[in-house]
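A.B. asks: Got a predicted structure plus its sequence, pasted below:
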Amino acid sequence: MEEQFPPLQNDLILRVARGETVERPPIWVMRQAGRYLPEYHEAKGGRDFFECCRDPEVASTLTLQPIERYAGLLDASIIFSDILVIPQAMGMVVEMVDKKGPHFPNPLRSPDDGQYAEVMQRHVDVAKELDYVYKAITLTRKKLNGRVPLFGFCGAPWTLFCYMVEGGGSKLFKEVKTWIYKYPEETKALLQKISELCVEYLALQVKAGAQLIQVFDSWAGELSPASFKKFSQPYLTYIAKHLPPRLKEMGLEPVPMVVFPKGAWYALDAACDMGYNIVGLDWLHDPAEAVKIVGDRPIVLQGNADPGVLYGSHAAITEAVTEMVKGFGWHSRKKGWIVNLGHGITPFVNPDDLKFFFQEIHRLTKTNAQ
């Protein structure tokens, strides 16, 4: 039986995603639920990061914290989870190491190490393995009580592959470069398997109550333009192409889809033709140039303030917001833009400075503000 949820009171982001002209641009930010908030640490308690993700009650509490703190300033929530739940569902061990980040004790080192065959042959039941995510989404939708829509998300196949072979974050990306240049066919086979799991995972998130989805390609910028065309673009396109028919099969309506190929500034034109409604920009993009590249295609842009501006003065934040509003042509267009940072909120940001960022967006994008 399909869940019944309270009616939506703020559909601003959904209207923008549909290409409508609106009264102001919607606002949300990546990692808005997280460690920069003191209430996050209180709610997390002694649990480790993945324990929080696996406990629907805790995950929903953390998701709602920024919505409550910044009431009336945010137009979307994003479920508290992690992109690495898919590799976990595929049978890989992932730990979150304090002050270091995610760590795979046994990464995939070559197609001959036995683990690759195991991962490729394993049947992954994402409905069962990731049931805790769907439960958290359903619970969060109910607790939101229609205040704002809820994002679901997944990691892009390329980014998940990077983590699975590097064993964590990297500066050199030695292992993943070895894979793509030494074992390209085995790389593509695993990327395809991950893509198929992403489609099913996202479809089940929508079934559970997600109203928009975002695909995070956090390591896209590690690829050359030629390699991006081989190892990222086809798999991002696969997700965009196969998710809507999968939703239809399940008796569900399509939802707005966001692609965020971080660092791959050269791929913006290609990203506009992948089948997503919204393209997320990191802070390396010039908004006015991005608007030109999009042209008359019905693509909404999302972004793209440098998260580092939140360490700066209020005058610097005002300047960054002013430049964005102008760059995205807000006052002449009144559509096609979702306000966000160019990546997630970084640690040690003062929550009051983020609030000031939100307030400046509201102030500077009012109909009468020029």
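C.D. replies: On my side now, so go ahead.

A.B. asks: okay, CA-based contacts and neighbour counts for the rest of this
C.D. replies: Will do.

A.B. asks: Now for Ala315, how many residues are close by?
C.D. replies: If you count neighbours by other Cα atoms under 10 Å, Ala315 ends up with 9.

A.B. asks: Just give the nearest non-adjacent residue to Met120, would you?
C.D. replies: The shortest distance from Met120 to any non-neighbouring residue, by Cα to Cα, 6 or more residues apart in numbering, is to Leu190 (6.7 Å).

A.B. asks: Does that neighbour touch Gln121 like I think?
C.D. replies: No. Applying Cα atoms under 8 Å as the test, Leu190 and Gln121 come out as separate, 10.3 Å apart.

A.B. asks: More neighbours: those two, which one.
C.D. replies: Leu190 (17 against 11).

A.B. asks: element containing the more buried one?
C.D. replies: Assigned by DSSP states H and E, Leu190 belongs to helix 184-208.

A.B. asks: following that helix, which helix or strand comes up?
C.D. replies: Counting by DSSP H and E, what follows helix 184-208 is strand 212-217.

A.B. asks: The stretch 151-300 of the chain: strands as residue ranges?
C.D. replies: Assigned by DSSP state E, counting those that start in this stretch, the stretch 151-300 of the chain shows strands spanning 212-217, 257-261, 278-280, 300-305.

A.B. asks: With distance to Lys229 and mean neighbour count added, can I get these in JSON lines?
C.D. replies: Shown next, in JSON lines, are these (distance: least, Cα to Cα, whole Å; neighbours: other Cα atoms under 10 Å):
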{"stretch": "strand 212-217", "distance to Lys229": "14", "mean neighbour count": "23"}
{"stretch": "strand 257-261", "distance to Lys229": "12", "mean neighbour count": "26"}
{"stretch": "strand 278-280", "distance to Lys229": "17", "mean neighbour count": "26"}
{"stretch": "strand 300-305", "distance to Lys229": "21", "mean neighbour count": "25"}
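
A.B. asks: next, the one to line up against it:
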Amino acid sequence: MSTEANFPPLKNDLLLRAARGEKVERTPIWIMRQAGRYLPEFHEIRKNHSFFEICRTPELACELTLQPIRRYGPLLDGSIIFSDILVIPQALGLEVEMITGRGPVFNDPLVTPEDLSRLKTEVDVDKELGYVYDAITLTRHKLEGRVPLFGFIGAPWTLMAYMIEGGGSKTLSKAKSWLWKYPTETHGLLQKITDVSVDFLVGQVRAGAQLLQVFDSWAGELSPHDFNKYSLPYIKQISTMVRQRLAESNLPDVPMVIFAKGAWYALEDLTDIGYDVVSLDWTIDPEYARKVTQDKVVLQGNMDPSVLYGGEEAIRETATRMVHAFGKDGKHIANLGHGILPTVDPEALKVYLETIQKVSAEIKK
């Protein structure tokens, strides 16, 4: 296992400094899902390999992680390991396939609490998900210190919802009905996912991840009451336990990011649960977010990914407005308000990256 001492020295630490709340000379930028479907070079590799085969093959996952770094060079300040949030349900014993045009499909989802018996009682996370660690370590070396590397997981509520719905859903009616019909079993399942998540994140740092992000993609599908009951306690537990375990293991105390998509109502609560960075979707006004969080945390985001279809002028105008809204002295990491969409022209993203870099450097002078 490599240690920080024998990884290549980091040449661009802008993202790490910003994530810690330090003053920076310009706003750092990376993009959720920057390694993936919008890039033609991704599709070249995908022609010969299934999605999860790529995730489980460290050399391929590393290659896809590096593709946007090669393409955009100094326009990107961070990389994120090519993987998927659904590797945790797989480690728990469920089968997941990625079907083109449909997304993830669970062939045998959880229907009633009796199905929980199909999940593994004990999960050897290092054994089940060691391929992600290998990909992270390899990628740290191959990045040659160009930018820091993110590791990540899906939040317990989001993963539970997938495991019950069997894939994507417009209503989450199956998953949400569990909350009211089977509250005890729901909390048991969320705790099981949380325990695996903590082990997995600590393992990712041990393997070389320099930042961690927790994706609660379906947070906004819950009412404030249900979010406070079924999501917030578990994402809080993750940040607390991960930091505790990192300290006990003499591992770096890496910055942690929470992204609870759609949960605008939880913004104040999210500033107080141990994360350094709160990522915003595009429905939250940056000035409002700064006011609510009182600059206690770094904010990340948050342009609507669909603006990338709007042409150069719209991209430049929206990106410029966004940088100004987060403010000259704002603690900000630029990103989109969700993952980049698969049919975006890579050149449109380049315009966005260039605009952020130029405008943020100008206003921070």
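C.D. replies: Arrived safely. Everything numeric here is computed off the predicted structure, so don't read it as measured data.

A.B. asks: Overlay the chains and give the TM-score.
C.D. replies: TM-score for the superposed chains, counting by TM-score structural alignment, normalised by the length of the second structure: 0.97, backed by 363 aligned residues with a Cα RMSD of 1.2 Å.

A.B. asks: Now do the same for the residue nearest to Met120 of the first structure: its match in the second structure.
C.D. replies: Matched by TM-score structural alignment, Leu190 of the first structure corresponds to Leu189 in the second structure.

A.B. asks: Just give me the neighbour total for the residue nearest to Ile238 of the second structure when sequence neighbours are not counted.
C.D. replies: Nearest non-adjacent residue to Ile238 of the second structure, counting by Cα to Cα, 6+ apart: Val198, 5.8 Å away. Per other Cα under 10 Å, the neighbour tally for Val198 of the second structure reads 21.

A.B. asks: Let me see the contact set for Arg56 of the second structure.
C.D. replies: For Arg56 of the second structure, the contacting residues are Tyr131, Val132, by Cα atoms under 8 Å, 6 or more residues apart in numbering.

A.B. asks: So the counterpart of it in the first structure versus Thr61 of the first structure, what's the distance?
C.D. replies: Under the alignment (TM-score structural alignment), Arg56 of the second structure pairs with Arg54 of the first structure. Between Arg54 of the first structure and Thr61 of the first structure the computed distance is 12 Å (Cα to Cα, to the nearest Å).

A.B. asks: Repeat that for Asp55 of the first structure.
C.D. replies: According to Cα to Cα, Asp55 of the first structure and Thr61 of the first structure sit 10 Å apart.

A.B. asks: Between these two, which has more neighbouring residues?
C.D. replies: In terms of neighbours (other Cα under 10 Å), Thr61 is the more surrounded of Asp55 of the first structure and Thr61; the figures are 22 against 15.

A.B. asks: so which helix or strand takes in the more buried one?
C.D. replies: Thr61 of the first structure belongs to helix 56-69, assigned by DSSP H and E.

A.B. asks: Which strands and helices lie in contact with that helix?
C.D. replies: helix 38-44, helix 49-54, strand 77-78, helix 131-144 (3 or more Cα pairs under 8 Å, 6 or more residues apart in numbering; DSSP states H and E).

A.B. asks: So for Ser227 of the first structure, which of the ones you listed sits nearest?
C.D. replies: Closest to Ser227 of the first structure of those, according to Cα to Cα: strand 77-78, at 30.4 Å.

A.B. asks: By how much does that closest one deviate from the second structure on average?
C.D. replies: Taken over the aligned residues, the distance from strand 77-78 of the first structure to the second structure averages 0.1 Å (mean Cα distance after the TM-score superposition for the first structure).

A.B. asks: For the helix or strand that comes right after that strand, name the packing helices and strands.
C.D. replies: Using DSSP H and E, the helix or strand that follows strand 77-78 of the first structure in sequence is helix 85-89. When contacts are defined as 3+ Cα pairs under 8 Å, 6+ apart, helix 85-89 of the first structure packs onto helix 157-166, helix 184-208.

A.B. asks: and the shortest one with strand 257-261, angle?
C.D. replies: Think helix 157-166 of the first structure. Relative orientation of helix 157-166 of the first structure versus strand 257-261 (axes from the mean of the first three to the mean of the last three Cα atoms, to 10 degrees): 50 degrees.

A.B. asks: tell me the average deviation of helix 157-166 of the first structure from the second structure after fitting.
C.D. replies: Mean deviation of helix 157-166 of the first structure from its aligned counterpart in the second structure after superposition (mean Cα distance after the TM-score superposition for the first structure): 0.3 Å.

A.B. asks: swap in the longest one?
C.D. replies: Superposed on the second structure, helix 184-208 of the first structure shows a mean distance of 0.5 Å to its aligned residues (mean Cα distance after the TM-score superposition for the first structure).

A.B. asks: which other helices and strands contact that helix?
C.D. replies: Counting contacts by 3+ Cα pairs under 8 Å, 6+ apart, helix 184-208 of the first structure packs against helix 85-89, helix 126-129, helix 131-144, strand 150-155, helix 157-166, helix 233-249.

A.B. asks: among these, which is nearest Ala71 of the first structure?
C.D. replies: If we rank those by Cα to Cα, the stretch that ends up nearest is helix 131-144, at 11.5 Å.

A.B. asks: list the buried ones in stretch 241-250 of the second structure?
C.D. replies: Buried residues in stretch 241-250 of the second structure, defined by neighbour count with 16 or more other Cα atoms under 10 Å: Met241, Val242, Arg243, Arg245, Leu246.

A.B. asks: Please say which position in the first structure the first one maps to.
C.D. replies: Aligned by TM-score structural alignment, Met241 of the second structure pairs with His242 of the first structure.

A.B. asks: out of everything not next to it in sequence, what's closest to that match?
C.D. replies: Using Cα to Cα, 6+ apart, the closest residue to His242 of the first structure is Val199 (6.7 Å).

A.B. asks: What residue in the second structure is paired with that neighbour?
C.D. replies: Per TM-score structural alignment, Val199 of the first structure is aligned with Val198.

A.B. asks: do Phe358 of the first structure as well
C.D. replies: Counting by TM-score structural alignment, Phe358 of the first structure lines up with Leu353 in the second structure.

A.B. asks: other SSEs contacting whatever helix or strand that match lives in?
C.D. replies: Assigned by DSSP H and E, Leu353 of the second structure belongs to helix 346-363. Using 3+ Cα pairs under 8 Å, 6+ apart, the elements in contact with helix 346-363 of the second structure are helix 312-326.
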